[in-house]
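Novice: I'd like to go over a predicted model; first the sequence, then the structure.
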Amino acid sequence: MVTHHIGMIVPSSNLTMETELPRMLAARERELPEDRFVFHSARARMQHVTPEQLRAMNAQAERAATELADARPDVVATACLVAIMAQGPGYHCTAEDTITAALRAEGSDAPVVSSAGALLSGIAALGARKVAIITPYLKPLTELVVTYLEDAGVEVVDALSLEVPDNLAVARLDPADLREHRRKLDLTGADALVLSACVQMPSLESIAVVEEEAGLPVLSAATATAHQILTTLGLVPWVPNAGRLLSA
């Protein structure tokens, strides 16, 4: 058995990433028990999903990475998609480099992934060029996410904003409601559906169901991050009942 230590930098008000990611990898463990996963989190203060609080949270990334370095993780994931995408196209590269430098300064050689970069990689892994997305954000923030994706070469055919600015309220959204929300989207021409473009909005229970109903590959910021973590660790990116992206 090999134990993999996963470090996460999450918003202080995060409830979902520290739930969905361990659930996915625990389900994988039950089927592939040779790999075990343990998690270590550092928090960066953020309560409301506003541009000001997102910028302030990003400024805490180096401090959080320094704390995680003490645990000697095998990989570090920074898990707030919109905090990165709101800073402008390509910013996930800057954020990953900043965190990497902080880890190296503390003697950690852990690779770094971000939920923003992972979503782009997940879309690419599915061979998708056109997507529809659901976000919990206010419309101006959703527009920034759309711009970010399109700058990276991913066309967004439609986007739905649920307009929930309180991050704790986002975590309390019922993932079952996403089945109805996705029916409001025009999926014409879409190659894939991003059911939750936010690691705080729960979606795991609905991914496989919506995938079957919509007849399209369905992913989320959380499943994309799991895929990127597994790939970075050199493991088969497989998780049961988590959508086509994690079907290896």
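Specialist: Happy to help now that I have it. Numbers count the residues shown, from 1 in each chain.
Novice: rest of the way, CA atoms for contacts and neighbours
Specialist: OK.
Novice: what distance do you get for the residue positioned nearest the centre of the chain to Q228?
Specialist: Centroid check for the chain by CA atoms, centre = their mean gives A221 as the closest residue, at 3.0 Å. Between A221 and Q228 the distance is 11 Å, computed by CA to CA, to the nearest Å.
Novice: mind listing the shared neighbours of these two?
Specialist: With contacts taken as CA atoms under 8 Å, 6 or more residues apart in numbering, A221 and Q228 have A118 as neighbours in common.
Novice: show me which positions of stretch 58-77 end up buried.
Specialist: 58, 61-62, 64-69, 72-77 (16 or more other CA atoms under 10 Å).
Novice: show the contacting residues for L204.
Specialist: E20, P175, T223, A242 are the contacts of L204 under CA under 8 Å, 6+ apart.
Novice: and the contacts of the host helix or strand of T231?
Specialist: In the assignment (DSSP states H and E), T231 maps to helix 221-232. For helix 221-232, contacts defined as CA under 8 Å, 6+ apart pick out 17, 20-21, 24-25, 75, 77, 81, 111, 113-116, 118-119, 121-122, 194, 196-199, 204, 236-238, 242, 245-246.
Novice: again, only this time at 7 Å
Specialist: Contact partners of helix 221-232, identified using CA atoms under 7 Å, 6 or more residues apart in numbering, comprise 17, 21, 115, 118-119, 122, 196-199, 236-237, 246.
Novice: all helices of this structure, in order?
Specialist: Applying DSSP state H to the chain gives helices spanning 17-31, 51-58, 61-69, 81-85, 91-105, 115-125, 139-151, 167-171, 178-181, 204-214, 221-232.
Novice: format those as a markdown table; extra columns: distance to L160.
Specialist: Formatted as a markdown table, those follow (distance: least, CA to CA, whole Å):
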| stretch | distance to L160 |
| --- | --- |
| helix 17-31 | 21 |
| helix 51-58 | 19 |
| helix 61-69 | 29 |
| helix 81-85 | 15 |
| helix 91-105 | 23 |
| helix 115-125 | 17 |
| helix 139-151 | 8 |
| helix 167-171 | 15 |
| helix 178-181 | 8 |
| helix 204-214 | 16 |
| helix 221-232 | 15 |
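Novice: this is the other structure I want to compare:
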Amino acid sequence: MTSHFRIGQIVPSSNTTMETEIPAMLRAREGIRPERFTFHSSRMRMHKVTKEELIEMNKQGLRCAAELADARVDVMSTACLVAIMSMGHGYHRQTERELTEVARANDCLAPVMTSAGALIEGLKILGARRISLMAPYMRPLTDLVVSYIENEGIEVIDSICFEIPDNLEVGLRDPLKLVDDVRRLNTDGADVVVASACVQMPSLPAIQRIEDMLGIRTVSTAVCTARGMLDRLKLEPVVPQAGALLSGT
């Protein structure tokens, strides 16, 4: 008998990538494993990736959690890393607690996670101590992300940011440009490369290419989110051509 799972995401209104890359990974998994997935989202309004808009967007998360609870999803995750990391060190844990309370109050027993927490979790699964990353944010927000990750005990050797404030424009960026961009990134001594620290910056087609080119394990926040979802569903964390974290080894 085939098992079916409902994937729930709390998505910024201008995000077009997480509803593309998460389904792409899990559809690819369906080609090699029996489980099947459907995808369900609730949206928070946000246009520009600024601290002010991120604060306002975060206030809508509890409503979104209640809406996804009504769909009885099997796992629930936020789909915006910088909205969490810009709020202060360790904030993903507070967000996960608050969203879980809303889900339980609405009779939904799904595990609740955040994409921000998933990145930290994925890096720790890989045993990463030193990483290099790329992000689309303006430099001040990128520095907050770097500080957040380092507070979790992982050194960031180098970071490149593309300084794109418009979230829709971020989603239109060619993911394969990252294969060239990474050549400018200092990866000497890095355990892991984060090809996209942002869930809106497309990267999935580049993950395996970068990993093979550099010989360094490569992830994105979307890849880490997919891994976190599979772990919470107690499913084998394997997706073809999505890098070491989803290799099943």
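Specialist: Nice, I can see it. Every value quoted in this text rests on a predicted model; they were computed, and no experiment measured them.
Novice: TM value for the aligned chains?
Specialist: Once superposed, the chains reach a TM-score of 0.99 (TM-score structural alignment, normalised by the length of structure 1), with 247 aligned residues with a CA RMSD of 0.5 Å.
Novice: mind checking how far the nearest residue to A86 of structure 1 once chain neighbours are set aside is from A248 of structure 1?
Specialist: Using CA to CA, 6 or more residues apart in numbering and skipping residues adjacent in sequence, the residue nearest A86 of structure 1 is L144, 5.8 Å away. As judged by CA to CA, L144 of structure 1 and A248 of structure 1 stand 31 Å apart.
Novice: and stretch 139-147 of structure 2, what's buried?
Specialist: R139, L141, T142, L144, V145, V146, S147.
Novice: is the fourth one in contact with G88, as I believe?
Specialist: No: with contact defined as CA atoms under 7 Å, L144 of structure 2 does not reach G88; the gap is 8.2 Å.
Novice: the helix holding T231 of structure 1 against structure 2, how far on average?
Specialist: With mean CA distance after the TM-score superposition for structure 1, helix 221-232 of structure 1 departs from structure 2 by a mean of 0.3 Å once superposed.
Novice: now do that helix: distance to the chain's middle.
Specialist: Distance of helix 221-232 of structure 1 from its chain centroid, counting by CA atoms, centre = their mean, to the nearest Å, is 8 Å.
Novice: one more: stretch 239-246 of structure 1?
Specialist: Distance, centroid of stretch 239-246 of structure 1 to centroid of chain: 14 Å (CA atoms, centre = their mean).
Novice: same check, this time on stretch 173-182 of structure 1
Specialist: Distance, stretch centre to chain centre, for stretch 173-182 of structure 1: 18 Å (CA atoms, centre = their mean).
Novice: start and end of it, how far apart?
Specialist: End-to-end distance for stretch 173-182 of structure 1, by CA to CA: 14 Å.
Novice: still on that earlier bit, switch the contacts of helix 221-232 of structure 1 over to TSV; also include neighbour count and distance to E211 of structure 1.
Specialist: Below are these laid out as TSV (neighbours: other CA atoms under 10 Å; distance: CA to CA, whole Å):
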residue	neighbour count	distance to E211 of structure 1
M17	24	21
L21	18	19
S115	31	21
A118	25	19
L119	25	17
G122	24	15
S196	24	13
A197	27	16
C198	28	18
V199	30	19
V236	13	21
P237	19	18
L246	21	12
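Novice: of those, which is the nearest to D35 of structure 1?
Specialist: V236 (10.6 Å; CA to CA).
Novice: list the contacts for that closest one?
Specialist: L230, A248.
Novice: can you check the one 5 residues further on too?
Specialist: Applying CA under 7 Å, 6+ apart, we find N241 of structure 1 in contact with A208.
Novice: just tell me what it corresponds to in structure 2.
Specialist: In structure 2, the residue matched to N241 of structure 1 (TM-score structural alignment) is Q241.
Novice: from V219 of structure 2, how far off is its match?
Specialist: In terms of CA to CA, Q241 of structure 2 sits 11 Å off from V219 of structure 2.
Novice: what's the answer for V11 of structure 2, then?
Specialist: 20 Å.
Novice: neighbour count winner among the two?
Specialist: V219 (31 against 26; other CA atoms under 10 Å).
Novice: and the more buried one, how far from L185 of structure 2?
Specialist: With the distance defined as CA to CA, V219 of structure 2 ends up 15 Å from L185 of structure 2.
Novice: next one: V238 of structure 2
Specialist: Taken as CA to CA, the span from V238 of structure 2 to L185 of structure 2 is 28 Å.
Novice: check G228 of structure 2 too.
Specialist: 27 Å.
Novice: again, but for H47 of structure 2
Specialist: 28 Å.
Novice: the residue mapped onto L138 of structure 1 from structure 2: how many residues sit nearby?
Specialist: Counting by TM-score structural alignment, L138 of structure 1 lines up with M138 in structure 2. Using other CA under 10 Å, M138 of structure 2 has 15 other residues around it.
Novice: give the contact list for M138 of structure 2.
Specialist: So M138 of structure 2 contacts C161, F162, E163, I164, P165 (CA under 7 Å, 6+ apart).
Novice: so the last one makes contact with M46?
Specialist: The one in question is P165 of structure 2. No: counting by CA under 7 Å, P165 of structure 2 stays clear of M46, with 11.5 Å between them.
Novice: could you check which of these two is surrounded by more residues?
Specialist: M46 (21 against 15).
Novice: now Y148 of structure 1: closest residue in space, sequence neighbours ignored.
Specialist: P89 (4.8 Å).
Novice: got it, and A125 of structure 1?
Specialist: L245 (7.3 Å).
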